[in-house]
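Asker: This is the structure alone, sequence omitted:
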């Protein structure tokens, strides 16, 4: 019997046994995810306490916490955070919106692809930082220049994801909807966009991450408010504690953006397994 089974398996007649997967409890998974950051903070504190890291190189975690309390107490941190979040949100809304519209047009309409895709692909190869001098000439040192820079940076990931997701929509389903008399825009709204939702959320995640990266660059353009302005002031006075606060805030903004899209994925696509639920036991 064993020999027959082995021969059948070798011939491809018997499906291989599926590997058993193990799913960790949510609490254990969360604890494992916090180990890395906690270890990094511990190493940072030890280096500061032993003198390996002096305050003029990098302030200790305790000094950074005191800086947070100081900046929050005098209102500087809350004002700067509000300004930076507004810039990032407006730039993301502008850029991701344009990327979504262009992606749907080029992905669904042949004429749209022929007219627009090659031009967008050429522009996509230009680093958004290279546009800083041009935007300063066009818009001056204004909020418009900063928001436009963030918008350009966030538009291309959404465009690529939307265009690819729309192209991969089941064409048989599209043709079936046409046979029922639905207009093109009704098909886009009722069939194409829901079918492209995984790709759209992937593009949104990349766009939100890039919005934080572009925000950092945008706030270096002679800002007079925002997290970037706090960093510039801290640099002038060699305040490594405030610099560390600003860097950590930028990192937390990126982490929050990624987490927001993950939550959105769970809400809009509850059938998709998340990282915590598809553990492999490795």
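Answerer: Nice, thanks for sending it over. Predicted model only: the values in this text are computed from it and were never measured. Numbers count the residues shown, from 1 in each chain.

Asker: CA only for contacts and neighbour counts going forward, please
Answerer: Noted.

Asker: And the helices in the chain?
Answerer: Secondary structure of the chain, counting by DSSP state H: helices at 2-10, 26-49, 61-73, 76-108, 110-112, 118-124, 132-139, 143-167, 171-179, 184-187, 193-195, 197-218, 227-236, 240-268.

Asker: and the comparison structure, right after this:
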């Protein structure tokens, strides 16, 4: 019989085949995309929104009296900066958010650790936290004013509750999601309880904690809106209420932009913490 000869040459390292080309092509495209800094690509979305707003205002598609163009809004910001009002109001609001967030993180983590590590803690605390989760913050505002007066107490407490609930739910879930086999292996080799918690449980719960922190910071700014309706003369919530009363739509839009920038900065902070605290995790980062 005549031997059948192949007309296809073998694929060698010096001569890549079609499969190598298919794999290399998206990698090359990804390398080209990576020349643009990621932080700049992330800001492209908000920039497009601002551009669309400016174009719509100039084209007359928006009612300038009800939705001022960017130039008028930035002009209002400059006037408030020049008078010192914007710095004072934003500074007071940031102080409230910072205080409530720190207290909320501490409370949420402590409750989550107690409920997550022990069944007795779960039985005593979890149902209570679920009750607080089901009650919206703004429903508590009148009661907090009656119980605590109109000082800073109810404002800080509203923010603290919003942050603590988000931290608790996600941290507790992270603790209970730790692989039970890892815990059993650690107990088998004689690891102490403190070692088990420090090296297995808490690192395993860190991703959940960071998710809770991201939601908690968003909740803090939302809670601030309700908190600053409680008889206050300082804060961006007060500035918003005054602008609505005086029909200052440029100031109202400015406050919305401030909330947006604060939310974006909070998101960037959590992403920074994720890169530092979760450097050990080799998760999927997209293509």
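Answerer: Yep, it's here. Just so you know, these numbers come straight off a predicted model, no measurement behind them.

Asker: that older thread, in TSV: the helices of structure 1, plus distance to residue 278 of structure 1.
Answerer: Listed next are the helices of structure 1 as TSV, based on distance: least, C-alpha to C-alpha, whole Å:
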stretch	distance to residue 278 of structure 1
helix 2-10	27
helix 26-49	12
helix 61-73	35
helix 76-108	30
helix 110-112	38
helix 118-124	34
helix 132-139	42
helix 143-167	24
helix 171-179	30
helix 184-187	33
helix 193-195	23
helix 197-218	17
helix 227-236	37
helix 240-268	14
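
Asker: Out of those, which is the most enclosed?
Answerer: helix 143-167 (a mean of 26; mean count of other C-alpha atoms under 10 Å).

Asker: which part of structure 2 lines up with that one?
Answerer: Alignment note (TM-score structural alignment): helix 143-167 of structure 1 is matched to residues 152-176 of structure 2.

Asker: and the matching stretch, how far from the chain's centre?
Answerer: 14 Å (C-alpha atoms, centre = their mean, to the nearest Å).

Asker: mean shift between that stretch and structure 1?
Answerer: For stretch 152-176 of structure 2, the mean deviation from structure 1 after alignment is 1.0 Å (mean C-alpha distance after the TM-score superposition for structure 1).

Asker: repeat for stretch 103-115 of structure 2
Answerer: Here the mean offset of stretch 103-115 of structure 2 against structure 1 after fitting is 1.2 Å, by mean C-alpha distance after the TM-score superposition for structure 1.

Asker: Report the contact partners of the residue nearest the centre of structure 2.
Answerer: Centroid-nearest residue in structure 2: residue 214, 2.9 Å away (criterion: C-alpha atoms, centre = their mean). By C-alpha atoms under 8 Å, 6 or more residues apart in numbering, the residues touching residue 214 of structure 2 are 266-267, 270.

Asker: can I get those residues in a markdown table with distance to residue 95 of structure 2?
Answerer: Formatted as a markdown table, the contacts of residue 214 of structure 2 follow (distance: C-alpha to C-alpha, whole Å):
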| residue | distance to residue 95 of structure 2 |
| --- | --- |
| 266 | 14 |
| 267 | 18 |
| 270 | 19 |
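
Asker: which of those lies closest to residue 208 of structure 2?
Answerer: Nearest to residue 208 of structure 2, judged by C-alpha to C-alpha, of the contacts of residue 214 of structure 2 is residue 270 at 12.1 Å.

Asker: Give the aligned equivalent of that closest one in structure 1.
Answerer: Alignment note (TM-score structural alignment): residue 270 of structure 2 maps to residue 261 of structure 1.

Asker: What residues does that match make contact with?
Answerer: Counting by C-alpha under 8 Å, 6+ apart, residue 261 of structure 1 touches 201, 204-205.

Asker: again with residue 74 of structure 2
Answerer: Shown in contact with residue 74 of structure 2 (C-alpha under 8 Å, 6+ apart): residue 254.

Asker: where's it relative to residue 250 of structure 2, distance?
Answerer: 8 Å (C-alpha to C-alpha, to the nearest Å).
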